[in-house]
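K.L.:
sequence first, predicted model second:
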Amino acid sequence: MQQTWRWFGPEDKVSLRDARQAGAEGIVTALYHIPPGIVWTPEDIAKRQQETLVGPDGSPSGIAWDVVESLPVSEAIKTQTGDWREHINNWNTSLEHIAAAGLEVVCYNFMPILDWTRTNHRQVLPNGGTAMSFDLVAFAVFDIYILARVGAAEDFPAEIVEEAARRVRTMSDRDKADLADAIVAGLAGAVENWTVDTLRDQLALYSAINSEQLRRHLFDFLEQVVPTAERLGVRICCHPDDPPFSLLGLPKVASTEDDYRKLVEAVDSPANGITFCAGSLGSREDNDLPGMIERLGSKIFFAHLRNVTRYQKGIPTGFLEDEHLGGDFDMVAVVNALLREQDKRVAAGRSDWQIPMRPDHGHELLDDAARGARAGYPAVGRLKGLAELRGVMHALA
């Protein structure tokens, strides 16, 4: 697999030189300053391409922009409200400009409102490092007592509701504010930031949209953008829900193997595929990750590799973002399945046989904390994860 590295542009505290020294062979980035629904211009794309090719001192970086993550899908498209048709037209126009720049893989997601959700961005580990985590009890405290969503308690197991009631009594106002900020203020790569009040407003837009309706909106979107992508030779790939189960009463459409089978069958095209995020999908105990790769592998255009340790049985659950080779699922089996999928593509004569992958997230280790990089995207922690995954690939090959 091609070893790539997510980079957030010149302001990223982890530099291109760091990425190159970690062994990255390509860069995953996007135009994070452009709001959802707005066209990516050729000039903006060319500027970001140049920024990846040349380091701050003017020397060649040795790596280039290879994967777009993400071209955001606006809330208007997801809810089919406001200027959603214009936003789809703009998405297609952006694809035209992306293809003209020579980029072929475009990741996107169809998650309502919150692109991804964690309750602690820097949970201290026994070794003194930190990791991101999703604590279901903490999220229940936010949903029931801070957001005060009507009917929120009915969406959690009884024991979680009871523990949330106990925990909230011990929390200061500062504790509650920090928890709310961790959930709604946006994480690295999130396309929009929210407050508790604006989140309530957004939730109201989804009050009449269930998962099947949101899926219909997803298919409507695909029916209009996949033909453009196929004509341009671009492969678009949907990232899973993260976490892969309903939160805040919101619908979800990319959480399971069945969800993805419906997605790729809805618009059958070599341009319509999957971003296989092992950590997101692995947060559900009923997702068979190697089996999903075996059955849907031909549609995997991009892979994110991280592991999780789940806190509770069942769905929903909480989880810790664990070491890349630790956690609850067999990462070696996942990597092996992806490598075997590549073998199938080579045998079939596919030009896109190589799957770009990146070490997804990482623990903050050594001097990562002093660097102040974005949560989940440290230098040393990702270097460690990529090195471990590279070792697995070499051993299996």
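P.N.:
Perfect, I can see it now.

K.L.:
contacts, neighbours, all on C-alpha from now
P.N.:
Fine.

K.L.:
tell me the SS of Ser351?
P.N.:
In terms of secondary structure, Ser351 is coil; the call rests on DSSP: H, G, I helix; E, B strand; the rest coil.

K.L.:
this structure: strands as residue ranges?
P.N.:
Assigned strands in the chain, in chain order: 2-6, 26-29, 65-69, 105-109, 120-124, 130-134, 235-239, 272-277, 300-305, 307-310, 319-322, 356-359 (criterion: DSSP state E).

K.L.:
turn these into TSV, columns for distance to Met393 and mean neighbour count.
P.N.:
Formatted as TSV, the entries for the strands of the chain read as follows, by distance: least, C-alpha to C-alpha, whole Å; neighbours: other C-alpha atoms under 10 Å:
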stretch	distance to Met393	mean neighbour count
strand 2-6	11	23
strand 26-29	17	24
strand 65-69	20	22
strand 105-109	22	23
strand 120-124	29	18
strand 130-134	24	23
strand 235-239	23	26
strand 272-277	17	26
strand 300-305	12	24
strand 307-310	16	24
strand 319-322	19	23
strand 356-359	12	25
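
K.L.:
buried ones in the lengthiest helix in the chain?
P.N.:
Longest among the helix segments of the chain by residue count, using DSSP state H, is helix 211-232. By neighbour count, with 16 or more other C-alpha atoms under 10 Å as the criterion, the buried positions of helix 211-232 are 214-215, 217-222, 224-229, 232.

K.L.:
got a list of contacts for stretch 208-219?
P.N.:
77-80, 110, 250-253, 263, 266-267 (C-alpha atoms under 8 Å, 6 or more residues apart in numbering).

K.L.:
included below, for side-by-side comparison, is a second structure:
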Amino acid sequence: MQETWRWYGEADPITLEHVRQTGAAGVVTALHDIPDGTAWPAEDIARRRAMVEAAGLTWSVCESIPMEQCVKRGDGDAPKAIARWKDTLANLGRAGIPVVCYNFMPVVDWTRTDLRWRTHRGTGLALRFEMTDFVAYDVFILRRPQAADDYDPAIVARAELRAGAMDEEEKRLLERNIIAGLPGGALVQTRASITALLDSFKGLDAAAMQGNLIAFLKEVVPVAEEYGVLLGIHPDDPPFSLFGLPRVVSTPRDVRNILAAVDSPHNGITLCAGSYGSRADNDVAAMAAEFAPRINFAHLRNVTVEADGSFFEDDHLDGGADMVAVIEALLREERRRAAVGDRRPAIPFRPDHGHLLGDDIGKKTNPGYSYIGRMKGLGELRGVARAIGRQLDREGAGA
């Protein structure tokens, strides 16, 4: 497994020199400064790769080529948007970038209600998704029509009390946390713009959206094959409907449908243990074992899920996912690939969504992407991988 680190480019508070100090060899990055709807020029990709390599690192994964909303809707603008995506993919392949991670989440990307939640064990500040707060926003602040019908009446009743107790500043903070978009230059939404986007998805059910995803894959996987790029679709985060919208990369069944649609090692998944683990009925270790041959990238983080569906980012080796079993599945898959002559590179992984710790609490950081918390997680994951690797080596020597 190759240790990597997500880096948001020159605007990232964490420098490439700091990345080197973590011990990671690879960088996960993208051209965040290029607006959506624009294919990435080859010269800009080459410039980013040269910058990474000048720091003694490798651009191991592109995360992510922006996915325009029209592609998810499958509307009349989708063909041109897919063509732009293919142009970017080809340029990345020509530049030797081996893996591309992407997602198919409608309107909002990863979503949390609290970006600075104080953990019960006092292990810093964590990201949290609080179900009552989210329902309070959707039903009583955003006031999405018929939103209450999408939730259990008991949660709606609690959410009404919660919304009524919030002052305007609390409401604004909750809204910013939910719809601010991704760090690194992604579009920051407003209440009006998110309402318009939600309206643009009216009438689209899960079957139609899955069909749009499969149509996209049939267009882009041949390009990935031609240019030697491994694709890894990231799961929905969280892996259940938000704002009444369908989400189609949330369960083992979803993954099976995606992989069967285009049966190619270039059509693979990003195993995000935290995203899949945010749904209590997903067994992340079992998914790692089942889908190992098509795992092209891994995000290793952990969450603890609560009875009402709320969850928080836990320490990397705690939470609901058996991280030791997940890492063992990935290491066994690498050995299987080597034994059958599969020339795919070592599976890149990165520590994800570390806690805010120490003096990082007072520094400028991208939410979930502080330095100390992720470095702590990387050290823990590295230790687990080293120990399991030694055990597998002993097994192989004794065979």
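P.N.:
Done, it's in. Values in this document were obtained by computation on a predicted structure and should not be read as measured data.

K.L.:
quick TM-score on the pair, please.
P.N.:
Remark: TM-score between the superposed chains equals 0.95 [TM-score structural alignment, normalised by the length of the first structure]; 388 aligned residues with a C-alpha RMSD of 1.3 Å.

K.L.:
hmm, back to that, average offset of the longest helix of the first structure relative to the second structure?
P.N.:
Between helix 211-232 of the first structure and the corresponding residues of the second structure, superposition yields a mean separation of 0.7 Å, by mean C-alpha distance after the TM-score superposition for the first structure.

K.L.:
tell me which residues touch Gly189 of the first structure, please.
P.N.:
Shown here is Gly189 of the first structure, whose contacts under the criterion C-alpha under 8 Å, 6+ apart are 8, 32, 70.

K.L.:
same check, this time on Gly327 of the first structure
P.N.:
Taking C-alpha under 8 Å, 6+ apart as the definition, contacts of Gly327 of the first structure comprise 307-310, 321.

K.L.:
try it again with 6 Å
P.N.:
Residues counted as contacts of Gly327 of the first structure (C-alpha atoms under 6 Å, 6 or more residues apart in numbering) are 307-309.

K.L.:
how near is the alignment partner in the second structure of it to Thr132 of the second structure?
P.N.:
Counting by TM-score structural alignment, Gly327 of the first structure lines up with Gly319 in the second structure. Distance from Gly319 of the second structure to Thr132 of the second structure, counting by C-alpha to C-alpha, to the nearest Å: 21 Å.

K.L.:
contacts for stretch 230-249 of the first structure, please.
P.N.:
Stretch 230-249 of the first structure has contacts (C-alpha under 6 Å, 6+ apart) with 104-109, 111, 116, 252, 254-255, 271-275, 280.

K.L.:
for Asp201 of the first structure, give its distance to Ala190 of the first structure.
P.N.:
Here the criterion is C-alpha to C-alpha. By it, Asp201 of the first structure lies 18 Å from Ala190 of the first structure.

K.L.:
the two: which has the busier surroundings?
P.N.:
Neighbours per residue (other C-alpha atoms under 10 Å) separate Asp201 of the first structure from Ala190, with Ala190 holding more: 16 against 11.

K.L.:
just give the nearest non-adjacent residue to the more buried one, would you?
P.N.:
When the adjacent residues along the chain are set aside, Ala190 of the first structure lies closest to Asp115, with 5.6 Å between them (C-alpha to C-alpha, 6 or more residues apart in numbering).

K.L.:
give the contact list for the aligned residue in the first structure for Ala273 of the second structure.
P.N.:
Alignment of Ala273 of the second structure against the first structure is given by TM-score structural alignment, with Ala278 as its counterpart. Residues in contact with Ala278 of the first structure (C-alpha under 6 Å, 6+ apart) are Leu305.

K.L.:
what do we get in the first structure for Glu169 of the second structure?
P.N.:
Aligned counterpart of Glu169 of the second structure in the first structure: Arg174 (TM-score structural alignment).

K.L.:
what number of residues lie near its match?
P.N.:
For Arg174 of the first structure, the number of neighbouring residues by other C-alpha under 10 Å comes to 9.

K.L.:
look up how far Lys78 of the first structure lies from it.
P.N.:
Arg174 of the first structure sits 34 Å away from Lys78 of the first structure, going by C-alpha to C-alpha.

K.L.:
now the helices for the second structure?
P.N.:
For the second structure, the helices defined by DSSP H occupy 16-21, 42-54, 69-73, 78-94, 131-135, 153-165, 168-179, 191-200, 206-227, 252-261, 273-277, 284-290, 323-339, 371-398.

K.L.:
tell me, what residue is most central in the first structure?
P.N.:
Residue closest to the mean C-alpha point of the first structure, counted by C-alpha atoms, centre = their mean, is His239 at 5.7 Å.

K.L.:
returning to what we had before: can you redo the helices of the second structure as a markdown table with distance to Glu3 of the second structure?
P.N.:
A markdown table is the format used below for the helices of the second structure (distance: least, C-alpha to C-alpha, whole Å):
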| stretch | distance to Glu3 of the second structure |
| --- | --- |
| helix 16-21 | 11 |
| helix 42-54 | 15 |
| helix 69-73 | 31 |
| helix 78-94 | 21 |
| helix 131-135 | 33 |
| helix 153-165 | 41 |
| helix 168-179 | 29 |
| helix 191-200 | 36 |
| helix 206-227 | 23 |
| helix 252-261 | 25 |
| helix 273-277 | 16 |
| helix 284-290 | 18 |
| helix 323-339 | 12 |
| helix 371-398 | 8 |
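
K.L.:
between these, which one is closest to Asp360 of the second structure.
P.N.:
The closest of these to Asp360 of the second structure is helix 371-398. By C-alpha to C-alpha, the value is 7.0 Å.
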